[in-house]
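Participant: Below are the sequence and a predicted model for it; my questions follow.
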Amino acid sequence: MELTEKIARGFARIALGHVSQEYPRKLDHVMNADADVLPPRVLHPCFFGSFDWHSCVHGWWTLLTLRRLYPDMPAAAQIGELAETTLSEDKLAAELDYLSRPGSAGFERPYGWAWLLYLHLEAVRHEDQAWGQRLEPLARAFAKRLESYLAILTYPIRTGTHFNSAFALTLAVEWADQFDPDLAETVRGTAKRWFGEDRGCQAWEPGGDEFLSPALSVALLMQKSLPADMFAGWFGAFLPDLSNSQPATLFKPATVSDRSDGKVAHLDGLNLSRAWAWREIGQAVPEHAVLAERLAKTHLDAAMPHVAGDYAGEHWLASFALLALMGSSQ
């Protein structure tokens, strides 16, 4: 399955339907007084939709990416108009000001940070607009936080949820390669320190509410962190029994029992993020390319019919489906 304009139109419709939908809303917000009890649109004038802040950020990444890839599709003009009013200087300044609030040090760490960097990286590709320039101060603020966080995070967080260290660094290093070479070096050095000696991964997954593969998230980060020949050797030791269909857990898509439950619905995201990881890894390790593409397709086939539907998944799944379908070359 590949990205087509028909699929892109569907994803654009989904994202346009939720990035400006304020409620229901789940806040990551520390309140220090009654005055801090404020509605989402006041706290986050740019990213108040999509149920939570990080989903709104990567909803915007989805929209801008689709506008770039399909500039002539009907929704492209609507995306541009909405982005111009949403990603304005004053609203982005308010998002930046929020970070100075007492109790905001851990706000959206590290998942939301990484997605904001990824959004900025996409925004600068739209050379006909000022969105990238406007987003840069916020991106650099999160990059600074990430650098400080890595200095104190002795051990990686491997759980396949928003706290996953490897996934955040995978997105962040792409931004850092263009905007902060020192941070890029720090990310790659941290990846090697944390995961360089990983061997014989058992892949005890999925957890009941995981949307990321702990195993493949590490592999994908190492693919971004090591030269191609070194990665092939590392990957062979990390998953030495792939030719024997082991570990079996990575070969079988997760079963989603109730898509109205926001946590259980995470498992559709797991299938999509696995598909993305398998495709990326397969391009980097030719001897596993056929297997990796087959596994990517198997996981895509399990999840794609459910990208739209219940809002528990609809407010975020299209972003992961887009990652899986578009490939790193786009």
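Facilitator: Yep, it's here.
Participant: From here on, just use CA atoms for contacts and neighbour counts.
Facilitator: Noted.
Participant: Would you mind measuring from L169 to G132?
Facilitator: Distance from L169 to G132, counting by CA to CA, to the nearest Å: 20 Å.
Participant: neighbour-wise, which of those two wins?
Facilitator: L169 (30 against 19; other CA atoms under 10 Å).
Participant: Let me know the secondary structure of that one.
Facilitator: Per DSSP: H, G, I helix; E, B strand; the rest coil, the secondary structure class of L169 is helix.
Participant: Tell me who's in contact with it.
Facilitator: 114, 187, 221 (CA atoms under 8 Å, 6 or more residues apart in numbering).
Participant: Does L43 touch L99 like I think?
Facilitator: No: counting by CA atoms under 8 Å, L43 does not reach L99; the two are 10.7 Å apart.
Participant: what secondary structure does Q21 sit in?
Facilitator: Three-state assignment for Q21 (three-state DSSP): coil.
Participant: what about it, how many residues close to it?
Facilitator: 18.
Participant: Nearest spatial neighbour of it, chain-adjacent residues omitted?
Facilitator: Computed as CA to CA, 6 or more residues apart in numbering, the closest residue to Q21 that is not its neighbour in sequence is G49, at 4.6 Å.
Participant: Using the three-state scheme, assign that neighbour.
Facilitator: coil.
Participant: doesn't G17 make contact with it?
Facilitator: No: in this structure, G49 is not within contact of G17 by CA under 8 Å, at 9.5 Å.
Participant: Presented hereafter is structure B, for comparison with structure A:
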Amino acid sequence: MSAPGLTIALADRFAAIALGHVTREYPNHLAHGFEGPEDLGTPRALHPLFYGSFDWHSCVHGYWLLASLLRRFPDMQEAGRIRALFDAQITADAVAGERAYFARPLARGYERPYGWGWLLKLASDLMPLENGRWAAILQPLTDVIRDRFMAFLPLATYPVRVGTHFNTAFALRLAADYAETAGDADLMALLTGTAERWYGADENCPAWGEPSGDEFLSSTLVEAECLRRLLPRDRFLAWFDAFLPRIGAQEPATLFTPATVSDRSDGKIAHLDGLNLSRAWCFRTLTASLPEGDPRRGVIETAAEHHLATALPHVAGDYMGEHWLASFALLALTA
């Protein structure tokens, strides 16, 4: 079985999907705290930039997908539409509106940590584009989210290990890309220290509960990917040997069987397509981290290909998955 790579044709397909939903205001799922009737508002009134794609975080990583594709394929068919969208939507006024939302007293933990991680990931991919002009416009909001990581992580005594939006390893992993691209040594040191504190002593992971009924992240594999990204290679390899000591024998076995998706019109059940894609992403990055000749490489690479082949045909179709799955497919294809 051979997994596909990211071609310009597939990039244009993914871009067309995202362009169809990042400014689609409805249907919309708002996680909004009211302090009074004056806080009532439509998605676009509350979030003048990230109002589409069903929810805030999906809109953010829809923009990330478009930025990432434009960076890789500046001459792709959809490049003009992406540039026009960014010019129209990433404006100082829209960013100020998003900052104002985060300044609300009830928004202290808004989109923590998943949306935070994706916002920094978007910022990192905007930096190389158009001499950084879109990244510069977004920077006031980027600074808010960066500072929230800096304030929150020292207070977070424990990690969150579920396979949904609250997973802390995934957020650290995304934020690390921004810290590196921006040259933010303080943020990178905090991310690394937090990962060590939360996960550094973990070993013999049984992968209990995977998959559960609505997860889109493997808490086991995302933790491994987080440590791979943040630790020095030798330190990571020693940790990985202890964390998943029998992965070369396809154990824990539950990690190697793609999740079954019984109803893609159900938003929670459709999360399982994302689980398969995020597993493929992690398996691919972990394969590349192992030494040449390591027998685990073939086992893990095969698992990546199997999960990707299972999920990739379902990136588009029902809006419950279509508004976000291409982002996870892109992570897997570019790992």
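Facilitator: It's in. Because the structure is a prediction, the values reported are computed rather than measured.
Participant: rewinding a little: who touches the alignment partner in structure 2 of the residue nearest to Q21 of structure 1 in this structure?
Facilitator: In structure 2, the residue paired with G49 of structure 1 is G52, using TM-score structural alignment. The contact partners of G52 of structure 2, by CA under 8 Å, 6+ apart, come to 21-26, 28, 43-44, 59.
Participant: again, 6 Å this time
Facilitator: With contact set as CA atoms under 6 Å, 6 or more residues apart in numbering, G52 of structure 2 has these partners: 22-25, 59.
Participant: Out of the residues you listed, flag the one nearest to E301 of structure 2.
Facilitator: Looking at the contacts of G52 of structure 2 and their distance to E301 of structure 2, the nearest is C59, at 30.5 Å (CA to CA).
Participant: Whatever helix or strand the closest one lives in vs structure 1, mean deviation?
Facilitator: C59 of structure 2 is part of helix 56-72, with elements assigned from DSSP states H and E. Mean deviation of helix 56-72 of structure 2 from its aligned counterpart in structure 1 after superposition (mean CA distance after the TM-score superposition for structure 1): 0.6 Å.
Participant: center of structure 2, which residue is that?
Facilitator: Per CA atoms, centre = their mean, the C-alpha nearest to the average position across structure 2 is that of W118, at 5.6 Å.
Participant: and the residue in structure 2 sticking out farthest from the centre, what does it touch?
Facilitator: Ranked by distance from the centre of structure 2 (CA atoms, centre = their mean), the top residue is P37, with 33.4 Å. Counting by CA under 6 Å, 6+ apart, P37 of structure 2 touches no other residue.
Participant: That one corresponds to which position in structure 1?
Facilitator: With TM-score structural alignment defining the correspondence, P37 of structure 2 maps onto D34 in structure 1.
Participant: One more: R173 of structure 2?
Facilitator: Match for R173 of structure 2 (TM-score structural alignment): T170.
Participant: Spatially nearest residue to its match (excluding sequence neighbours)?
Facilitator: Using CA to CA, 6+ apart, the nearest residue to T170 of structure 1 is L221, at 5.0 Å.
Participant: Next, that neighbour: secondary structure please.
Facilitator: L221 of structure 1 ends up helix, using three-state DSSP.
Participant: Just to confirm, what residue in structure 1 is aligned with A151 of structure 2?
Facilitator: Per TM-score structural alignment, A151 of structure 2 is aligned with S148.
Participant: Burial check on the match of R173 of structure 2, number of neighbours?
Facilitator: 24.
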